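Undergrad: Sequence first, predicted model second:
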Amino acid sequence: MTVKNELIKSILASIWFMFLTFPIMVIKVNTVTDTVEWRWYNMAVVGIGSFFISMLWRYLIRKKEEGSKKEKKDTVGPVQRILQDKKYFLPGIGAALLFTIFFPHIFSMYQTNIMISALIYVMLGLGLNIVIGLAGLLDLGYVAFFAVGAYSYALLNLHYGVTFWIALPLGGLIAAFFGIILGYPVLRLRGDYLAIVTLGFGEIIRLVLENWNEFSFGPSGIANIPKPGFFGFELSLQATTTFTFYIIVLLVLFTIFVINRLQNSRIGRAWSALKDDEVACQAMGIDKAKTKLRAFALGATWAGMGGVVFAAKTTFINPASFTIWESVIILCTVVLGGMGSIAGVMCGALLLILLPEYLRDFGEFRMITFGTVLVLMMVFRPGGIIENVRNTYKFEKSSQS
């Protein structure tokens, strides 16, 4: 009966889908000859295709439900098990480091530039992971801090001749200051209300940069931003790209180290408590206001430094580079990779940035593929590519003889 019901549901779904697509897929009006062409072959293809897709979808959903009903004795997944096993983890880290070191020398400058962009988004994703993954604060205006870092370097260099290496920490500090400014008004907000306010903050920053011509040069943007220098030596374009690649790699490693230490510190535990239950967190004596402000400030710091590297890489910035779409992509890297998981966020960022780039040959179908991947991941892997597993501590009785 179950199979029969599934077949009936799939047949009804295919009929309904054929009915919905009938005007588009079957009817074709030729305006030159004033005739109507009936493409019944397309209708058959739509019906058969939707039937089999519906059957496959129902099968996968049923398997997922059966798997969720079973009691999971081991909460650690296969990917987490590999990451925790030193026999596989250490050689994997060594191979990844060797591949990273030789990447600019193996691949072309175009591929290196793409990887630099991907690593910038890895850094941004890890910064947003502090706010969303660890503290549970939904921030939809994260791109504003990215813009603050980029414009900090561009304007400081334009007016005061500040170099990249001085602007890098300054961009992080200025973005952290703006993170605190955002944090104060939203201390009492949570959930959808917090998301709406942060979204508005991001749009305010973009509109200010676009309309304040005397300050930010408006839509024209700022050009001729210097690339990172190496002790005053003149570097070729290839050498500068390779140097920028190694800079962003070191920054990503530094970000991973700091966030990993924060995650396992008292601040990280406070963020986890805040994410689980704000009322209980406050009842345990944790200062909710300071905990939120730390999350916003530290998350914004990495966005600011990422913005400085972005400005140095592109040598030109304007407000069009910091739209809400960028915030959505950064948010997707965190959700798709796994909220709270450092390895997951890295995988999510690399997938979301590299996949559309390498699917350019498919034209308009690349965004459909991109959306399909997101939908499938959210349905079948809601915890992300690599789910975050909290450390557990077991106290065992010592046997006394």
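TA: Sure, I can see it.

Undergrad: CA atoms for contacts and neighbours, from now on please.
TA: Will do.

Undergrad: Can you name every helix or strand that the helix or strand hosting residue 279 contacts?
TA: Residue 279 belongs to helix 278-283 when elements are defined using DSSP states H and E. On a contact count with 3 or more C-alpha pairs under 8 Å, 6 or more residues apart in numbering; DSSP states H and E, helix 278-283 meets helix 266-276, helix 288-314.

Undergrad: could you redo the last one with a cut-off of 6 Å?
TA: Judged by 3 or more C-alpha pairs under 6 Å, 6 or more residues apart in numbering; DSSP states H and E, helix 278-283 is in contact with no other helix or strand.

Undergrad: Contacts for that helix next, please.
TA: With C-alpha atoms under 6 Å, 6 or more residues apart in numbering as the test, helix 278-283 has contacts from 273-274.

Undergrad: List the buried residues for the helix or strand harbouring residue 373?
TA: Using DSSP H and E, the element containing residue 373 is helix 365-380. Residues of helix 365-380 classed as buried: 366, 374, 377 (neighbour count, 16 or more other C-alpha atoms under 10 Å).

Undergrad: Now render these as CSV, adding distance to residue 84.
TA: As requested, the buried residues of helix 365-380 are exported to CSV (distance: C-alpha to C-alpha, whole Å):
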residue, distance to residue 84
366, 35
374, 27
377, 23
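
Undergrad: How far off centre is the helix holding residue 279?
TA: Per C-alpha atoms, centre = their mean, to the nearest Å, the displacement of helix 278-283 from the mean C-alpha position of its chain is 29 Å.

Undergrad: Could you do stretch 175-185 as well?
TA: The answer for stretch 175-185 is 21 Å, by C-alpha atoms, centre = their mean.

Undergrad: and what of stretch 21-32?
TA: Distance, centroid of stretch 21-32 to centroid of chain: 40 Å (C-alpha atoms, centre = their mean).

Undergrad: Equivalent analysis for stretch 230-245, please.
TA: Taking C-alpha atoms, centre = their mean, one finds stretch 230-245 lying 28 Å from the centre of the chain it belongs to.

Undergrad: here's the one I want to compare it with:
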Amino acid sequence: MSGTTFKSQAPRRTGPVAAWVSGLFESKYLGWIALAAALLAPLLTASPYSLNVMTTAAIFVMLAAGLNIVVGYCGLLDLGYIAFMAVGAYTAGIFAKAFELPLIFTIPAVLVMTILAGLIIGAPTLRLRSDYLAIVTLGFGEITRITANNLTITGGPSGIFGIPKLLAFGDFSLHSPAVFYYVTILIVAFFVLASARLGKSRLGRAWRFVREDEDAAEAMGIHTYKVKLMAYIFGAIWGGFAGVLFASHLSAISPKSFVFLQSALVLMAVVLGGMGNMRGVVVGALVITLLPELLRDLSEYRYLAFGLLLVVAMVFRPKGLWPAPGHEEERGNRNEPPQTAVDAAVARGESR
């Protein structure tokens, strides 16, 4: 037996407040608590501006949830994700204006068009990996914006104005900012929950296997191309439906709403929150959208402060504010020396 000594780490002591907070964050009821807080928020601040900011933040959460499927679960770097939002928004706007329908009746067309968009960009390019895939998706995002900027049916540079609300039947419509906010929260909550469920499903486990080691996944019999294409299609659907909410919220869309910066911000939310962890992604999306508003008193320096805070967050939390399970353990064990075969046997309680 080797003379290796083993050091046992003392359990980390936490105070009652820290333990309570930690338990709350890991609680299975956290999602319901967050939903209740979102539904009660207008009671605290019901100004039109506050409702507009909170509605925009909710739509951004839905975008981040969709990109998390592509980047966080499956590990496909997408730099043009905002294109799917553009496809959904323009499809809804064009059909609603042409047939004078509420946006809710355009959902079947949006679903078909976003799936087609996912297939068009995904089918020929998902055999690429890493930087090559990122460059292609960046090009797809710019091509979508430029196409919308030059077509008559999309309104060209001016875009589409006077888009009907999501629901409008006779005298009833969602013109009230508070009512539309509540509808948006419920829709976004459904898609966030669906995204979390997908991550825990058999398909979600296949996505994670592909993310960690695509070659090993293929060797284990996983059809990696098909699995990646499914991630892209689901991500496209999430982005398209976020586009419908966006078009209904603003009642107007234009190519300027779908620039590369928006794709970068959505990706930043996923990375900042914690790739692969739906709770972290929601936190990251809220930070990206709400923090600049909280810093508004700094005037022209608010984006400087915003950028500095993001840099500090990534320095001290490189895996994200709320990393996926396993990342914390990985970071905690990074400085420990590797075990030898004998050490591992002793740790398992085996005898020679």
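TA: Yep, that arrived. These numbers were taken from a predicted model, which means no experiment stands behind them.

Undergrad: Let me see the TM-score of these two.
TA: The TM-score (TM-score structural alignment, normalised by the length of structure 2) is 0.83; 314 aligned residues with a C-alpha RMSD of 2.4 Å.

Undergrad: can you tell me what part of structure 2 the helix holding residue 373 of structure 1 aligns to?
TA: Mapping helix 365-380 of structure 1 onto structure 2 (TM-score structural alignment) gives residues 301-316.

Undergrad: once aligned to structure 2, how far is the helix holding residue 373 of structure 1 on average?
TA: Compared with structure 2 after fitting, helix 365-380 of structure 1 deviates on average by 1.1 Å (mean C-alpha distance after the TM-score superposition for structure 1).

Undergrad: contacting residues around that helix?
TA: residue 359.

Undergrad: Quick check: buried residues in stretch 187-200 of structure 2?
TA: Buried residues in stretch 187-200 of structure 2 (16+ other C-alpha under 10 Å): 187-189, 191-192, 195-196, 198-199.

Undergrad: Out of these, which is nearest to residue 114 of structure 2?
TA: residue 191 (15.5 Å; C-alpha to C-alpha).

Undergrad: Let me know whether my guess that the closest one is in a strand holds.
TA: No: the assignment for residue 191 of structure 2 is helix, going by DSSP: H, G, I helix; E, B strand; the rest coil, so no strand is present there.

Undergrad: counterpart of it in structure 1?
TA: So, by TM-score structural alignment, residue 191 of structure 2 is matched to residue 255.

Undergrad: what about the strands in the stretch 1-150 of structure 1?
TA: 27-30, 35-38 (DSSP state E, counting those that start in this stretch).

Undergrad: right, and the ones you listed - which one's nearest residue 277 of structure 1?
TA: Nearest to residue 277 of structure 1, of the strands of the stretch 1-150 of structure 1 and by C-alpha to C-alpha, is strand 27-30 at 55.7 Å.

Undergrad: Give me the contacts around the closest one.
TA: Taking C-alpha under 6 Å, 6+ apart as the rule, strand 27-30 of structure 1 contacts 36-38.

Undergrad: same check, this time on stretch 243-251 of structure 2
TA: So stretch 243-251 of structure 2 is contacted by 85, 88-89, 162-163, 165-166 (C-alpha under 6 Å, 6+ apart).

Undergrad: repeat for stretch 102-118 of structure 1
TA: Contacts of stretch 102-118 of structure 1 (C-alpha under 6 Å, 6+ apart): 242, 245, 350, 353.

Undergrad: Now with 10 Å, please.
TA: Residues outside stretch 102-118 of structure 1 that contact it (C-alpha atoms under 10 Å, 6 or more residues apart in numbering) are 97, 99, 119, 121-124, 237-239, 241-249, 306, 309-310, 313-314, 346, 349-354, 357-358.

Undergrad: Endpoints of it, how far apart?
TA: Chord length of stretch 102-118 of structure 1, first to last residue, is 17 Å (C-alpha to C-alpha, to the nearest Å).

Undergrad: against structure 2, where does stretch 14-26 of structure 1 fall?
TA: Stretch 14-26 of structure 1 covers no residues of structure 2 once aligned (TM-score structural alignment).

Undergrad: Enumerate the positions of that stretch that are buried.
TA: Buried, per 16+ other C-alpha under 10 Å, within stretch 14-26 of structure 1: 14-15, 17-18, 22, 25-26.

Undergrad: Could you do stretch 289-302 of structure 2 as well?
TA: Buried residues in stretch 289-302 of structure 2, defined by neighbour count with 16+ other C-alpha under 10 Å: 289, 291-293, 295, 302.

Undergrad: want to try JSON lines for the buried residues of stretch 14-26 of structure 1, with distance to residue 74 of structure 1 as columns?
TA: Below are the buried residues of stretch 14-26 of structure 1 laid out as JSON lines (distance: C-alpha to C-alpha, whole Å):
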{"residue": "14", "distance to residue 74 of structure 1": "40"}
{"residue": "15", "distance to residue 74 of structure 1": "43"}
{"residue": "17", "distance to residue 74 of structure 1": "41"}
{"residue": "18", "distance to residue 74 of structure 1": "45"}
{"residue": "22", "distance to residue 74 of structure 1": "49"}
{"residue": "25", "distance to residue 74 of structure 1": "49"}
{"residue": "26", "distance to residue 74 of structure 1": "52"}
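
Undergrad: From those, pick the one nearest residue 215 of structure 1.
TA: Nearest to residue 215 of structure 1 among the buried residues of stretch 14-26 of structure 1, with distances taken as C-alpha to C-alpha, is residue 25, at 52.2 Å.

Undergrad: what's the spacing between the closest one and residue 15 of structure 1?
TA: 14 Å.
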